[in-house]
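**Q** The sequence and its predicted three-dimensional model are supplied below.
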Amino acid sequence: MAATSPARLHMTALARATSPVASLALAGAVLLTGGCTVANSGHGGYDPDTLRLVISQEPPTLEPCESSLTSTGIVVRSNITEPLIEREPDTGDLQPLLSTGWRQDSPTEWTFDIRSGVTFSNGAPFTAADAAFAIDRAVNSDLQCNVDGYVFGDEKLKLATPNDNTLSITTEKPDPILPLRISFVEIVPRGTSMTEKVREPIGTGPYAIADWEYGQKLVLARNDRYWGAKPTFGHAEYQWRSEGSVRAAMITNDEADIATSLGPEDGAGDRGVPFQNNETTALRMQAGEAPLNDIRVRQAVNYAVNRTGIVKALFRGLGDPASQLIPKGVVGYNDRLALWPHDADKAKALVAEAKADGVPVDRQIRLIGRTAQFPKIAETIEVLQSEFTEIGLNVKIEMMDTAGQLQYQLRPFPQNTGPYLLMIQHGNQAGDAAFTMDQYMLSDGPQSAYGTPEFDAKIRAAEALTGQARQDAFATLFAEEPQQIMQFAYIAHMKGIIGLAPRIHYTPNSATGDEMRLAEMTKAGNGSDLSDRS
């Protein structure tokens, strides 16, 4: 059971908000401080009470049940919406938020105590009934929420609310990490559509949407109804620029306070702060399509990838070559798993062998990347194409925006696409391999393109375990996947760079790439040293 501590309350109070608002246009429904951002000639032409952020892409939506998508979660989680429980990125500990405590009553039954005195940004009171509604909407509905597939899979939950401060959840089978899963569900009020996703949500967090000029900027305003500590900044203004060098220039030219997803070559200088994130890049191979349906061709793809060279030359050492889809620190990480060796001659021999057996290795394979997915994505894709061409494969590059690429990343995949290699970037925010396995390695996982019933059964067996047995079982599966399935060519465990203006104090952590808590950003004061925040 988790208890509430006053110190923790203060820290988490610096954090969250969300929900559906077909009607945030109902002015007066949300209490927001101040007006829109105003010019102030005494502060370089900007309002010092506005936190200015530049991100790599406009969020496709702020639908809370899509918050496990990086482009959505980086804005909505902890800022517009809140979950019942939150996970501390550095320790993995679960902390109380909208739930003050929880306990397991039986192998399939859990009880959550719901915090009193909380209201949504539109003034509606938050109760256990809202929590049950939000979980039912995200997990049990037909909305096809990303959080449902990513976190819960096929699980259906039974929800009951004996009173306003008690939520009971019953699972279909024992689930030893249900509280961790629940930490991914952002709470929205009753009345939110159960049949359509919302673009602009209402929540209980420290900020609410004030203005969204689609294609231009997004402004959040401090929610004066927030139950926790008042965040420092009255407003937060997001803009988006796809080029990392442009985002870095906005930091150095005092046009932004925070710039995300920078590369070492982008020119942020001493305003660029490196940090270890939880993202892993990999190529997913559409193994149901020839020639990728032949394991020898998939092995050749793996031999062709020069992971060490990519990390050294393109990422400038800001990353580590990857042998698996999760980084160190996540339950299930296998520290004995060696890198797949770079061996172009071996790759050529495998392609030639497959061709001799009638595999159509000359068939064109699409190599799909997402614009601004990570620094140097375009160059990385070009290097990979060159490596695959060298071993005898016919590969064509296709760069797409977020919406286009997600069609190929998330089920249901487009029909009649032909074979393709898809660059993915997976961040295991939860710290447990179950979330990676369910999403990417089950044969019918929401972001999986291939698998077998036998490997599925091994995943399910590992997920039922706890403690060291759980760790060992998942580590074994990461060693077996390249031998039995080989759906991926792993590239690198990534490190990030965030740009920070001198007036801002913020310490990035492993979750910063997926969830950037505005309430943790404060004014640094005169003479602050960026090195204090690295």
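**A** On my side now, so go ahead.
**Q** only C-alpha atoms for contact and neighbour calcs from this point on.
**A** Noted.
**Q** So which residues of the stretch 101-250 of the chain form strands?
**A** Along the stretch 101-250 of the chain, the segments classed as strands by DSSP state E, counting those that start in this stretch run 109-114, 158-163, 166-170, 207-213, 217-222, 235-240.
**Q** quick one: which of these is nearest G431?
**A** strand 109-114 (20.9 Å; Cα to Cα).
**Q** Next, format the strands of the stretch 101-250 of the chain as CSV and append mean neighbour count and distance to A430.
**A** As requested, those are exported to CSV (neighbours: other Cα atoms under 10 Å; distance: least, Cα to Cα, whole Å):
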stretch, mean neighbour count, distance to A430
strand 109-114, 21, 19
strand 158-163, 14, 23
strand 166-170, 20, 20
strand 207-213, 23, 24
strand 217-222, 22, 26
strand 235-240, 22, 26
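**Q** can you put those strands in CSV and add distance to V147?
**A** Rendered in CSV, the data for the strands of the stretch 101-250 of the chain read as follows (distance: least, Cα to Cα, whole Å):
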stretch, distance to V147
strand 109-114, 20
strand 158-163, 17
strand 166-170, 17
strand 207-213, 21
strand 217-222, 23
strand 235-240, 24
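**Q** out of those, which comes closest to I295?
**A** Checking the strands of the stretch 101-250 of the chain against I295 by Cα to Cα gives strand 235-240 as the closest, at 40.5 Å.
**Q** Centre of the chain to the closest one, how far?
**A** Taking Cα atoms, centre = their mean, to the nearest Å, one finds the center of strand 235-240 at 19 Å from the center of the full chain.
**Q** thinking again about what came up before, out of the strands of the stretch 101-250 of the chain, nearest to K328?
**A** strand 109-114 (29.9 Å).
**Q** which residues in the stretch 301-450 of the chain form strands?
**A** Under DSSP E, counting those that start in this stretch, the stretch 301-450 of the chain gives strands at 319-321, 364-370, 394-400, 420-427.
**Q** Going along the chain, name the helices of the protein.
**A** Using DSSP state H, the helices of the chain run over 6-13, 70-76, 128-135, 146-147, 178-182, 244-252, 295-304, 307-313, 344-356, 377-390, 402-409, 433-440, 453-463, 467-484.
**Q** Let's have the ones you listed in a markdown table, adding distance to Q447.
**A** Compiled in a markdown table, the helices of the chain are given as follows (distance: least, Cα to Cα, whole Å):
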| stretch | distance to Q447 |
| --- | --- |
| helix 6-13 | 31 |
| helix 70-76 | 14 |
| helix 128-135 | 22 |
| helix 146-147 | 10 |
| helix 178-182 | 18 |
| helix 244-252 | 27 |
| helix 295-304 | 18 |
| helix 307-313 | 23 |
| helix 344-356 | 26 |
| helix 377-390 | 20 |
| helix 402-409 | 6 |
| helix 433-440 | 5 |
| helix 453-463 | 14 |
| helix 467-484 | 16 |
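**Q** another structure for you, compare them:
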Amino acid sequence: MIDAPGPWGTGPFTLVEGHSRVQTELAVIQAEPLAATWMQREDRTARVRLTANPKYWDKVRGPHLQEIVFRNDVSPEQALDLVCTTEGQVDIVTEVPHREADRVQQSEHARLVTVDAVRALAGVINRAAVGLPLHDVCARQALNLAVNRSGLISDVFGGRARPLAGLTPPTPLTALHRAPNRLKAYPFDPERARALWRQVTDGPSRPLRITAMSDWEAVAHRIARDLEDALELAVEVSVLHGEEQLTARRRLAEKTDPPEWDILLLEQGSQAADTPPLEQHRAFVGRTGEFRAGPVVPEFERLFAAMVAQQA
């Protein structure tokens, strides 16, 4: 957090103009023992300017630039347009949306740089949904088997994603050669999905409700189409924007109100660089999980407690 104008700082750069704050609000997951998560809002001035610190101790690492200016006076869409169509206006744009990746690659002014991110896009299933058998493991398996992950990755993500088994991101710590017998992602098997769904339903049911954060609207509609085709089920999609997204995350974390959705699509990155799979699964299935919408998994709690004991 850079929360006051400089000049100050002992790193390779010194803040000389503006501020960039992260304002946090506490969302209590459980009171005893206390478990909570932070809801974040950002407060930035139109410009945040850093200049090179000539007294920085590590001359090899830098600084290698005289000045860096963060422009917060343009929207992400405007910034991407400037980096793709002009020179000298914007030099770097981070977090390029998947839907814009081809545009960047085709630009004569920009170059797309990709990395394997320590994060996952997942659907949180509301097991307590009224009118649908989502409490039954067969129904949840049917939902997973009905989704064509390969088609989703190629058609929506342009090939820039990977199917996951559980919530284990493809990082060097979780590479296949380290765990050759690891689980595989669900296959696309619409016939098996339909059979499982019919096994736990009795005739037509109400529509399945998918809610997605705004970045994943296209993903939600593609998944909805797969579910409609495989399960012969009506699916409704709603998209959250701005403050609605923070409210949905808070309600899910605090677990005080029943969700208004059956599946919530959201993205989560690991804050633990050494154990990303455990941290990701904690968020979704752990006792202190801010995205857990079902029962606590005792076996996971045992594994997580053992990891914490080793790290302490």
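**A** In hand now; what should we look at? What you see is a predicted model; the values in this text were computed from it and never measured.
**Q** before we move on, back to that, which among the helices of the first structure is found nearest to A208 of the first structure?
**A** A208 of the first structure lies closest to helix 70-76 among the helices of the first structure, at 9.3 Å (Cα to Cα).
**Q** what stretch of the second structure does that closest one fall on?
**A** On the basis of TM-score structural alignment, helix 70-76 of the first structure is assigned to no residues in the second structure.
**Q** Can you report how many residues neighbour the aligned partner of R222 of the second structure in the first structure?
**A** With TM-score structural alignment as the criterion, the equivalent of R222 of the second structure in the first structure is V383. The number of residues packed near V383 of the first structure is 16, by other Cα atoms under 10 Å.
**Q** Over to N416 of the first structure?
**A** 7.
**Q** Contact partners for it?
**A** Contact criterion Cα atoms under 8 Å, 6 or more residues apart in numbering gives no residues in contact with N416 of the first structure.
**Q** returning to what we had before: tell me which of the helices of the first structure sits nearest to L220 of the first structure.
**A** Across those, closest to L220 of the first structure is helix 70-76 (Cα to Cα), at 9.5 Å.
**Q** Check which helices and strands that closest one sits against.
**A** Under the contact definition 3 or more Cα pairs under 8 Å, 6 or more residues apart in numbering; DSSP states H and E, helix 70-76 of the first structure sits against no other helix or strand.
**Q** repeat that for 10 Å
**A** strand 50-55, strand 207-213, strand 420-427 (3 or more Cα pairs under 10 Å, 6 or more residues apart in numbering; DSSP states H and E).
**Q** Reformat these into CSV and put distance to P264 of the first structure next to each item.
**A** Formatted as CSV, those follow (distance: least, Cα to Cα, whole Å):
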stretch, distance to P264 of the first structure
strand 50-55, 16
strand 207-213, 31
strand 420-427, 19
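**Q** Select, out of those, the one closest to E480 of the first structure.
**A** strand 420-427 (19.4 Å).
**Q** Identify each buried residue in the closest one, please.
**A** For strand 420-427 of the first structure, a neighbour-count test (16 or more other Cα atoms under 10 Å) marks 420-427 as buried.
**Q** Looking at those, which one is closest to L465 of the first structure?
**A** Set against L465 of the first structure, the nearest of these by Cα to Cα is G427 (22.6 Å).
**Q** Could you check which residue of the first structure pairs with R162 of the second structure?
**A** By TM-score structural alignment, R162 of the second structure lines up with D320.
**Q** how near is that match to A229 of the first structure?
**A** Applying Cα to Cα, to the nearest Å, the value for D320 of the first structure to A229 of the first structure is 38 Å.
**Q** neighbour count winner among these two?
**A** Shown here are D320 of the first structure and A229; by other Cα under 10 Å, D320 has more neighbours (19 against 15).
**Q** Could you give the separation of stretch 222-240 of the first structure from the chain centroid?
**A** Distance, stretch centre to chain centre, for stretch 222-240 of the first structure: 22 Å (Cα atoms, centre = their mean).
**Q** if I look at the residue in the first structure that A195 of the second structure lines up against, how far off is G35 of the first structure?
**A** Aligned by TM-score structural alignment, A195 of the second structure pairs with A349 of the first structure. For A349 of the first structure, the distance to G35 of the first structure (Cα to Cα) stands at 66 Å.
**Q** Who has more neighbours out of these two?
**A** More neighbours surround A349 than the other of A349 of the first structure and G35, with 16 against 10 (other Cα under 10 Å).
**Q** which ones are touching that one?
**A** Neighbouring residues of A349 of the first structure by Cα atoms under 10 Å, 6 or more residues apart in numbering: 296-297, 300, 355, 391-392.
**Q** what's the answer for T452 of the first structure, then?
**A** 441-444, 484-485.
**Q** Same question for E100 of the second structure.
**A** Taking Cα under 10 Å, 6+ apart, we find E100 of the second structure in contact with 77, 80, 157-158.
**Q** Show me just the buried residues among these.
**A** If you count burial by 16+ other Cα under 10 Å, the buried members of the contacts of E100 of the second structure come out as 80, 157.
**Q** could the contacts of E100 of the second structure go into a markdown table alongside distance to M213 of the second structure?
**A** Shown next, in a markdown table, are the contacts of E100 of the second structure (distance: Cα to Cα, whole Å):
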| residue | distance to M213 of the second structure |
| --- | --- |
| E77 | 17 |
| L80 | 20 |
| F157 | 16 |
| G158 | 19 |
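**Q** and which of the contacts of E100 of the second structure is nearest to D226 of the second structure?
**A** For the contacts of E100 of the second structure, the nearest to D226 of the second structure is F157 (15.9 Å; Cα to Cα).
**Q** So the closest one versus W216 of the second structure, what's the distance?
**A** F157 of the second structure is 10 Å from W216 of the second structure, where distance means Cα to Cα.
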